[in-house]
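# Return atomic coordinates for the entry below.
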Amino acid sequence: MRPNVVLIGSMYAAEAEELLEQHADVRRVDEQDRQAVLAALADAHGLVARYPAPVDRELLAAAPHLLAVLSSGRGVDNIDIEAASEAGVVVANNPGLGGKPVSEHALGLLLMATRGLTAVNRLGLEAAWDARLTTHRVELTGKVLGIVGLGNVGGWMARRAHGGFLMRVLAYDPYVSAEKMAEVGAIKVERLEDLLAQADFVTAHPELNDETEQMFNRTTFAQMKPGAYFMNTSRGRVVDTGALVEAVRSGHLAGAALDVYEDEPLAKDSPLLELDNVVLSAHIADFTVETKRALALSAANQLLTALNGKQPSAALNPEVWARVAERRQAMLG
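Below is the predicted model of the structure:
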């Protein structure tokens, strides 16, 4: 029996969808049509949910035959893993692919923010030309970069900043040892407030969870060095947007650069759009040609692995695999 696979939104590469179609009956549904999503899942065995499409308890309850859920990328804050585990559904993501592109993008944002590279687009050529000698610009070489969250992306950020720009790199991550940090050119700082007080630039790369949600708020922005810059390419909800706007408007922070937001897409009336010293991009840090293809193929291959009776390599709830395998055998043989 061929399994049924539902795609909520298209995958990042057509090649991955074609791969799934070779081995399964594939149905595509629009994330915005909730009823169509629920109806499509009635006989689905596999699901790929394009971020930020929610995979919640209601959805899982509508999918009695579901065996595996794949995230479109690395992040899974849109998937209720606890509910999936209760339902006997394995959840997997696609780790290890975003470090290089996201760190490149973060450094690009930092250069744009610190060197006024959006001036022509923002002000027009004539006004930007007139302001070129009075605009506030700073160099990176020899300055202090503070990295919050030294996982894959943070590690690549440290390598590039230390090796490429000769920056002094400090890192805060309670779950990474000083020895591991030293391997990528970073110095471990035990307390977040100590890093914030020293860094000329702070870049956020933590996982989004209960511990990190809105970890950058009025208190933490006040602890940052006056005149520092803040960047976020992780998840929007690690930042209290109102507090960031206040910190920039007051002049306490010299500027900021963001690729992710508390609510996406960013509202047309967001106060962030009113700030000349804030650089914004549209949640595209890891959406390079190379990484989109790698993410999509990773998701497709892991889903097929699960549907063929083997545990996917990046399962986030591997403790349920025995139940999944038993259910799969009963349904697909």
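# From now on I want contacts and neighbour counts done on CA atoms only, so please keep to that.
OK.
# and the gap between Val37 and Ala300?
19 Å (CA to CA, to the nearest Å).
# list the contacts for Leu19?
Shown in contact with Leu19 (CA atoms under 8 Å, 6 or more residues apart in numbering): Ala300.
# In what element of secondary structure is it found?
Assigned by DSSP states H and E, Leu19 falls within helix 14-23.
# And Val37 and Ala300? Which one has more around it.
Ala300 (23 against 20; other CA atoms under 10 Å).
# measure that one to Glu18 for me?
Taking CA to CA as the measure, Ala300 falls 9 Å from Glu18.
# What of Leu196?
Per CA to CA, Leu196 is found 47 Å from Glu18.
# Settle it for me: which of these two has more neighbours?
Using other CA under 10 Å, the more surrounded residue of Leu196 and Glu18 is Leu196, with 26 against 13.
# so the more buried one makes contact with Ala204?
No - using CA atoms under 8 Å as the test, Leu196 is too far from Ala204 to be in contact (11.3 Å).
# Contacts only, for the closest residue to Ala40 other than its chain neighbours.
Nearest non-adjacent residue to Ala40, counting by CA to CA, 6 or more residues apart in numbering: Val6, 6.9 Å away. Val6 sits next to 26-29, 40-41, 44, 46-48 when contact means CA under 8 Å, 6+ apart.
# a markdown table please, covering those and showing distance to Arg327.
As requested, those are arranged in a markdown table below (distance: CA to CA, whole Å):
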| residue | distance to Arg327 |
| --- | --- |
| Val26 | 20 |
| Arg27 | 22 |
| Arg28 | 24 |
| Val29 | 25 |
| Ala40 | 20 |
| Leu41 | 16 |
| Ala44 | 13 |
| Gly46 | 13 |
| Leu47 | 16 |
| Val48 | 19 |
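# to compare against the first, here's another:
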Amino acid sequence: MHVMFLFIFIFYSIINLILAANYSCNTASTCGCSTVSTVVTSRIIGGEDAADHTWNWIVSFQSNGDHRCGATLLTSEYAVTAAHCTVALLPLMPNLTIVAGTNDLSDSSNTAVQQRSIINMFTHPNFIAGRYVNDIAILQFAPLNIASDFNIGFICLPQSYQDPFQTGDNLIAVGWGVTSTASGAAVSNSLQQVTVQAFSSTSADCERTGISNATVQFCAGVSGGGKDTCQGDSGGPLMAFVDNTWVLAGITSSGQGCAQAGYPGIYTRVSPFISFIDSILGIPFNGSDTPSQVLVTTTVQTQDRNMTNKSGSISIFCFVSIIFSLLLI
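Below you'll find the model as predicted:
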């Protein structure tokens, strides 16, 4: 029995090594490259622990010290997240914070960790609750310390209306969401990463998932299931590797369950919202949205993402049956 499990471990390790993807980013870039310039990702199972300081732009969006959603740093005082997160958490505004500079949310001894109270939340004025259309919002907070020993970085943004990916491209999602679909599963304290592929919006799987507006949404996952974001991952980044930098392709938004075969996740398409982002950050914008369209969320309501959105996990795919099948050949 011990020999069999040893063989399984060795076989898995070899396959994992063969199928691992290596990304080396441009350290001279002002965005899209963290302290750890080379990222290695597995492509066998659903999710895996992210290496420390790999994704220095990911922050935890919290209420009363509890992780609720992810967000992605654009500057030292602004982060982008999902609109359904800001809408749901608006009543808790005095107790909302972001936590930056760590992979481990339970590590209270890490002096590089920074916490900031939320000053403002800007939700896209055309966000449609329930359909998750225009599911994007901006968080504002007091500036973070961006000295090198604080492990802070910023994501690159795509060009307006130019997606940094094509159908079938590998994309990487990160977050602290639940790692099991079991009832009552808790979010992860350790940052997880997972590789998925971009789906055509007209594919049967994407349409089955219930995508509402392909102009501002897209699907990503694995055709056989087993890799996905889930509850607690909402608002976090889905990233493309372009010209040796990491670019924000999507924002984790919603889906039918988690990691089910035939049901990829639904993500907010970032490229149509560059002008919305720029108008809040005070950067000249080059799209169709105007500053007058920017509103602070006050009245829009939506359900808590326990059922359909992803204010939450990365599911683990079972490969054991495949290994045993190979052993029986």
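# Would you pull the TM-score for this pair?
Put the two chains on top of each other and the TM-score (TM-score structural alignment, normalised by the length of the second structure) is 0.23; 139 aligned residues with a CA RMSD of 7.1 Å.
# on that earlier part again, ok, which pair from the contacts of Val6 of the first structure is furthest apart?
Largest separation among these by CA to CA: Val29 and Gly46, giving 13.4 Å.
# Give me the neighbour count for Leu170 of the first structure.
The burial count for Leu170 of the first structure: 25, using other CA under 10 Å.
# Quick check: which element contains it?
Since the elements are taken from DSSP H and E, Leu170 of the first structure ends up inside strand 168-172.
# surely Val196 of the second structure meets Val174?
No - checked against CA under 8 Å, the pair Val196 of the second structure and Val174 is beyond contact range at 11.0 Å.
# can you pull the contacts of the closest residue to Tyr78 of the second structure other than its chain neighbours?
Setting aside the residues directly before and after it, Tyr78 of the second structure is nearest to Gln140 in space (CA to CA, 6+ apart), at 4.8 Å. Gln140 of the second structure is in contact with 77-79, 118-121, counting by CA under 8 Å, 6+ apart.
# And Gln140 of the second structure, how close does it get to Thr81 of the second structure?
11 Å.
# just Ala137 of the second structure next, same as before
Ala137 of the second structure is 5 Å from Thr81 of the second structure, by CA to CA.
# Please work out how many residues are found near Ala330 of the first structure.
Using other CA under 10 Å: Ala330 of the first structure sits among 9 other residues.
# if I look at it, how far off is Arg323 of the first structure?
From Ala330 of the first structure to Arg323 of the first structure the distance is 11 Å (CA to CA).
# Please, where are all the strands along the stretch 1-150 of the first structure?
4-8, 25-29, 46-49, 68-71, 90-92, 144-148 (DSSP state E, counting those that start in this stretch).
# could the ones you listed go into TSV alongside distance to Leu244 of the first structure?
Output for the strands of the stretch 1-150 of the first structure, formatted as TSV (distance: least, CA to CA, whole Å):
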stretch	distance to Leu244 of the first structure
strand 4-8	33
strand 25-29	36
strand 46-49	31
strand 68-71	29
strand 90-92	33
strand 144-148	16
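# Looking at those, which is nearest to Arg160 of the first structure?
Closest among these, using CA to CA: strand 144-148, at 11.1 Å.
# which other helices and strands contact the closest one?
Counting contacts by 3 or more CA pairs under 8 Å, 6 or more residues apart in numbering; DSSP states H and E, strand 144-148 of the first structure packs against helix 152-165, strand 168-172, helix 192-198, strand 201-204.
# what angle sits between that strand and strand 168-172?
20 degrees (axes from the mean of the first three to the mean of the last three CA atoms, to 10 degrees).
# So which bits of strand 144-148 of the first structure are buried?
For strand 144-148 of the first structure, burial by neighbour count (16 or more other CA atoms under 10 Å) applies to 144-148.
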